[in-house]
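Peer 1: Show me the folded form of this:
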Amino acid sequence: MEYVVEMLNIRKEFPGIVANDNITLTLKKGEIHALLGENGAGKSTLMGVLFGMYQPEQGIIKVNGEQVHINNPNVANRLGIGMVHQHFKLVDNFTVTENIILGSEPIKNGVVLDINSAAKRIEELSKYYGLNVDPHAKIEDISVGMQQRVEIMKMLFREADVLIFDEPTAVLTPNEIDELMKIMRNLIKEGKSIIIITHKLKEIKAVADRCTVIRRGKYIGTVNVAETSEASLAEMMVGRHVSFNVDKEESKPGEVVLEIDSLSVKNNRKVLGLKNFSLSVQKGEIVGIAGVEGNGQSELVEAITGLRKAESGKILLNGEDITSLSVRKRIDKGIAHIPEDRQKRGLVLDYTLQSNMVLQLYNKPPFSKHGLLKFSAMKEYAKKILENFDVRSGEGEVSIARTLSGGNQQKAIIGRELELDPDLLVAVQPTRGLDVGSIEYIHKRLIEHRDKGKAVLLISLELDEVLQLSDRIAIINNGELIGVVNASETNENEVGLMMAGVGKERSV
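Peer 2: Sure thing, here's the model as predicted:
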């Protein structure tokens, strides 16, 4: 019996869109199988069908050679299929153990909920698979990477043999990604089989055995990863040649747009997350901030955009002190913000795209008159942004934001912020969760914005993105500025050392 899962000729439709159009995917026992495709290609939908979240209009599913009907996720669990979703399904104020047993609670003497034996079993599993999860910690107190391990543990606790990971590295630091790869290899050693949904080619090359590519809902092909180059995977995924390098001319910086002077900001734990930080960004340049996550980047961004108050120091925009201005006033003065968390800070998920595209502008003409909204103007404006940024959704500008794939939500936000034509664009993780084709496009647009004589402050955990896009790079460690280097005169090693806190003799 070669295949543990066979999905044959699956078709799944939603209003206005065929998400899966006759797709076939087979999973061998003990393999890591990558499912590759652009944002909105139908990857999550296909796995949603396997996990019982959607019922297909056509096609059959076999598990261990037997045809099955997976009507809901409980049936999937019983068949030994588990899934870690892109946005985790955890209860914040429950402990790790309470989250893991939710829905399959162990009973003692027929009545009492037996938390202790569950916690013990979780500890044993955790050691066995090298997950290092503390069964008694609360979800809200642990890192995103650790939360993901809790989701993996949930599957193992339910004795799943087929594990589906949906974009598992989108929210992890580089170090956590390496750890996750290790965990996946351990799981395979123990006889599990894994499907990983991703659009990161590097990771597919690192862990996957075979890779199935889908594009705009259609099956393109399945290849052996060892025999296939990153470039040809990219071409299968996007349908054209993709350039991995950013084309840009030398920058021509003009006068200073953003001046940060000895800024100190407290973090959520009420201690200084940013200490005495100074930096300037000029017209016509992209300044990148490089650092390991959690070293003061969020405090810096929130102080500049007005979401967090500064303890001391000053923020000047075009020479004017904006340190104590409201968020709206800062937007009006020319700051736009692509936030780190698109769902918390970027969109109102239950509004339409049309409403989301005018969040900063709805109170100004042509979008309102005498306090009444003008929907036709909103519609035209939104339509233009969605077309320009190739935002794919079932029903265009009237789609509810929540129904879009993560990458399309991201493109919508970037389109909205660039459309404001801001003097200063604060771009935080702008390409997080985007496929290579979209990344190439967004990079182009950021360079264009720079070339219009605007200032861009780029904060990204992808070191190669910072090196490729930036003109100057400021390195931050433990809330302090370690140094500023010219991107053209540095490399990954040097910046990596500085990120680890090793200072640099010269500064620019």
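
Peer 1: only C-alpha atoms for contact and neighbour calcs from this point on.
Peer 2: Will do.

Peer 1: Can you show me the helices along the stretch 351-500 of the chain?
Peer 2: Taking DSSP state H, counting those that start in this stretch as the criterion, the stretch 351-500 of the chain carries its helices at 353-357, 375-388, 406-419, 436-451, 463-469, 492-499.

Peer 1: closest one to residue 43 among these?
Peer 2: Closest approach to residue 43 among the helices of the stretch 351-500 of the chain is made by helix 406-419 (11.7 Å; C-alpha to C-alpha).

Peer 1: Among the helices of the stretch 351-500 of the chain, which comes closest to residue 247?
Peer 2: helix 436-451 (7.8 Å).

Peer 1: could you say what helices and strands the closest one packs with?
Peer 2: The contact analysis (3 or more C-alpha pairs under 8 Å, 6 or more residues apart in numbering; DSSP states H and E) places helix 436-451 against helix 230-238, strand 285-290, strand 455-459.

Peer 1: Reformat the helices of the stretch 351-500 of the chain as TSV; add distance to residue 55.
Peer 2: Converted to TSV, the helices of the stretch 351-500 of the chain look like this (distance: least, C-alpha to C-alpha, whole Å):
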stretch	distance to residue 55
helix 353-357	27
helix 375-388	29
helix 406-419	22
helix 436-451	30
helix 463-469	39
helix 492-499	47
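
Peer 1: which of these is buried the deepest?
Peer 2: helix 353-357 (a mean of 25; mean count of other C-alpha atoms under 10 Å).

Peer 1: elements contacting it?
Peer 2: helix 375-388, helix 406-419.

Peer 1: centre of the chain versus stretch 190-205, how much separation?
Peer 2: 17 Å (C-alpha atoms, centre = their mean, to the nearest Å).

Peer 1: Mind listing residues that contact it?
Peer 2: With contact meaning C-alpha atoms under 8 Å, 6 or more residues apart in numbering, stretch 190-205 is reached by 4, 27-38, 43-44, 160-168, 184, 187-188, 211, 225-226, 230, 233-234, 434-436.

Peer 1: Derive a ChimeraX selection command for the buried subset of those.
Peer 2: Typed into ChimeraX, the next command selects the buried ones out of these (criterion: 16 or more other C-alpha atoms under 10 Å):
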select :4,27,28,29,30,31,32,33,34,35,36,37,38,43,44,160,161,162,163,164,165,166,167,168,184,187,188,211,225,233,234,434,435,436
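
Peer 1: Which one of the helices and strands packed on helix 353-357 lies nearest to residue 319?
Peer 2: The closest of these to residue 319 is helix 406-419. By C-alpha to C-alpha, the value is 22.3 Å.

Peer 1: this one as well, want them side by side:
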Amino acid sequence: MHVELRGIEKRFPGVVANHDVDLTIRPGAVHALIGENGAGKSTLMKILYGVQAPDGGTIVVDGEERRFASPTDAIDIGIGMVFQHFMLADNLTVLENVVLGAEKLHGIGEKARSQVREICEAYGFDLDPDALVATLGVAARQRVEILKVLYRGATLIILDEPTAVLVPQEVQALFANLRDLVASGRSVLFISHKLDEVLEIADDITVMRRGTTVGTADPRTATKQELAELMVGAELPSPELGEDTVTDVPILTLSGIGLTSDTGRRLLDDVDLTVHRGEIVGIAGVEGNGQTELVEVIMGMRRATSGAITLAEEDITRLSTRKVRERGVGFIPEDRHRHGVVLDFPLWENRILGHQTTRRVTRGPLLNPGGARADAERIIADYDVRTPSVHTSARALSGGNQQKFIVGREMSGEPVLLLASHPTRGVDVGAQAAIWDHIRRARHDGLGVLLISADLDELIGLSDRLEVILRGRITAHFDPDHVTAQELGTAMTGGAA
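Peer 2: Below you'll find the predicted structure:
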């Protein structure tokens, strides 16, 4: 499929999301689209997929001008999209997820099963059609999403941040699948902030900045530094800690923490962990191995079934989330839409969330809207959140700008401990550098940080100490100065270190 976007325009109240955007996608090629947060990439993809209508410009597919009233129109001509946040039903099998909504193509019986197996064999997808999606790891779930769009006949596949939660071995497996897809004549539009991966997999690169396309690059000759400068006008940041600030004063201590699900499955198993003042402890693990539950137990969102949690010499094992926050714990959640923002609230109201008893947003027993608005303005300025005003809803911001706002909010109020789950997921290199700087400065001032990230370079570069979690247990320890991303990835998947 040959696709041309010509002069695409899209405006929202107070925001020009796309202006004079040009993009050409060749058949049988991986085309990478890169740009800083708020550059307009997500809006452009929604236009191409029929989620939104452009205010100007044209979409030409195989020489014919097209207008999409909905994603159904895009799917009907062979455009499929895999979103960063997967849209799968955990209680259904792989086969049931694939055929759901597309029953008219091959029914729901043996013909559909045969078609699924045929696609899996053709593109190297190691998937059992009868496996329950709830039992699959993140890499397998991603293949199910790609399988869904292939089943519907997609010849152009849009992938939004497809490697965000994959370990290096899983990234290479995905890239092998993508090479098989383009070898068969399909096209892939690959959206990513990971410039080394873009250079490895892309055949063509288009760069966006502040709503428009600013240039193209040849991955055979371009460097990460050149791409970073095109994207944000800055050099590529590096996650380095600098001086040693670790003290011998424990700020967080977990002793024998266990957690059992309602069905009796062991989610956390005898976890011992200590974070000291001025220390960043990195937790490495393939998604679904207990890191989410670990953070939720510390935050009081779940109650540990065994063990004890101590924060600055106080037992907080059975405290509520509100009281844990009041003790000085900041929380950057892994899912910003579920636990980070209320999408339809303006930013100044989102500033209050989780902090409704803190001095910056209260006046005595009452909320202080003026204080919340003023502090939201400070966060917007300090963290370079791209928004018209504090009255803009969180929904109107790009994912990366939502993330920057959350990080700024959680770093406010001088916390003693920060639980940071994927703090730079979905942000560009400029915002990434700013977030790293804020965390480094807070560490220097004595903050203890528990860092969970799927970016192994970030974990290695930003941690004083590394722990690996596998099936709910801490199974390995590493010195960040003497471990590679490949070695860490091997330990995360249960291989020999």
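
Peer 1: rewinding a little: switch the helices and strands packed on helix 353-357 of structure 1 over to JSON lines; also include distance to residue 192 of structure 1.
Peer 2: Below are those laid out as JSON lines (distance: least, C-alpha to C-alpha, whole Å):
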{"stretch": "helix 375-388", "distance to residue 192 of structure 1": "41"}
{"stretch": "helix 406-419", "distance to residue 192 of structure 1": "28"}
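
Peer 1: Of the ones you listed, give the one that comes closest to residue 275 of structure 1.
Peer 2: Closest to residue 275 of structure 1 of those is helix 406-419 (C-alpha to C-alpha; 28.5 Å).

Peer 1: Just want the angle from the closest one to helix 436-451.
Peer 2: Helix 406-419 of structure 1 and helix 436-451 meet at an angle of 10 degrees, taking axes from the mean of the first three to the mean of the last three C-alpha atoms, to 10 degrees as the criterion.

Peer 1: What residues in structure 2 pair up with helix 406-419 of structure 1?
Peer 2: Aligned using TM-score structural alignment, helix 406-419 of structure 1 spans residues 399-412 in structure 2.

Peer 1: same deal with stretch 447-467 of structure 1?
Peer 2: Under the criterion TM-score structural alignment, stretch 447-467 of structure 1 matches residues 440-460.

Peer 1: Endpoints of that stretch, how far apart?
Peer 2: End-to-end distance for stretch 440-460 of structure 2: 14 Å, by C-alpha to C-alpha, to the nearest Å.

Peer 1: just stretch 80-100 of structure 1 next, same as before
Peer 2: Termini of stretch 80-100 of structure 1 sit 16 Å apart (C-alpha to C-alpha).

Peer 1: Would you mark the buried spots in it?
Peer 2: Within stretch 80-100 of structure 1, the residues scored as buried using 16+ other C-alpha under 10 Å are 80-86, 90, 94-100.

Peer 1: Looking at those residues, which is nearest residue 408 of structure 1?
Peer 2: Closest approach to residue 408 of structure 1 among the buried residues of stretch 80-100 of structure 1 (C-alpha to C-alpha): residue 86, at 13.9 Å.

Peer 1: Tell me where the stretch 1-150 of structure 1 has helices.
Peer 2: 43-50, 73-78, 96-101, 115-129, 144-157.

Peer 1: can you redo those helices as TSV with distance to residue 301 of structure 1?
Peer 2: Below are these laid out as TSV (distance: least, C-alpha to C-alpha, whole Å):
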stretch	distance to residue 301 of structure 1
helix 43-50	31
helix 73-78	39
helix 96-101	31
helix 115-129	36
helix 144-157	20
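
Peer 1: looking at those helices, which is closest to residue 309 of structure 1?
Peer 2: helix 144-157 (25.2 Å).

Peer 1: tell me what the closest one is packed against?
Peer 2: Helices and strands touching helix 144-157 of structure 1, as assessed by 3+ C-alpha pairs under 8 Å, 6+ apart, comprise strand 81-84, helix 96-101, helix 115-129.

Peer 1: of all those, which lies closest to residue 345 of structure 1?
Peer 2: That would be strand 81-84 among those, by C-alpha to C-alpha, at 23.2 Å.

Peer 1: That closest one vs structure 2, average distance?
Peer 2: Compared with structure 2 after the fit, strand 81-84 of structure 1 shows a mean deviation of 1.5 Å (mean C-alpha distance after the TM-score superposition for structure 1).

Peer 1: can you tell me which residue is nearest the centre of structure 2?
Peer 2: The centroid of structure 2 falls nearest to residue 425 when counting by C-alpha atoms, centre = their mean (4.0 Å).

Peer 1: Structure 1: which residue goes with that one?
Peer 2: Per TM-score structural alignment, residue 425 of structure 2 is aligned with residue 432.

Peer 1: what kind of secondary structure is the residue nearest to that match when sequence neighbours are not counted in?
Peer 2: Excluding the flanking residues, the one nearest residue 432 of structure 1 by C-alpha to C-alpha, 6 or more residues apart in numbering is residue 170, at 6.5 Å. The three-state assignment at residue 170 of structure 1 reads coil, by DSSP: H, G, I helix; E, B strand; the rest coil.

Peer 1: Identify the residues contacting residue 170 of structure 1.
Peer 2: Neighbouring residues of residue 170 of structure 1 by C-alpha under 8 Å, 6+ apart: 86, 432, 433.

Peer 1: where does it sit relative to residue 346 of structure 1, distance-wise?
Peer 2: Taken as C-alpha to C-alpha, the span from residue 170 of structure 1 to residue 346 of structure 1 is 17 Å.

Peer 1: before we move on, what about residue 310 of structure 1?
Peer 2: For residue 310 of structure 1, the distance to residue 346 of structure 1 - C-alpha to C-alpha - is 22 Å.

Peer 1: ditto for residue 379 of structure 1
Peer 2: 19 Å.

Peer 1: And residue 307 of structure 1, by the same measure?
Peer 2: 13 Å.

Peer 1: higher neighbour count, the two?
Peer 2: Neighbours were counted for residue 307 of structure 1 and for residue 346 using other C-alpha atoms under 10 Å; residue 346 has more, 19 against 12.

Peer 1: Excluding sequence neighbours, find me the nearest residue to the more buried one.
Peer 2: Counting by C-alpha to C-alpha, 6+ apart, residue 346 of structure 1 lies nearest to residue 339, which is 6.0 Å off, once chain neighbours are set aside.

Peer 1: Check the gap between the aligned residue in structure 2 for the one you found and residue 160 of structure 2 for me.
Peer 2: Under the alignment (TM-score structural alignment), residue 339 of structure 1 pairs with residue 333 of structure 2. Separation of residue 333 of structure 2 from residue 160 of structure 2 (C-alpha to C-alpha): 20 Å.
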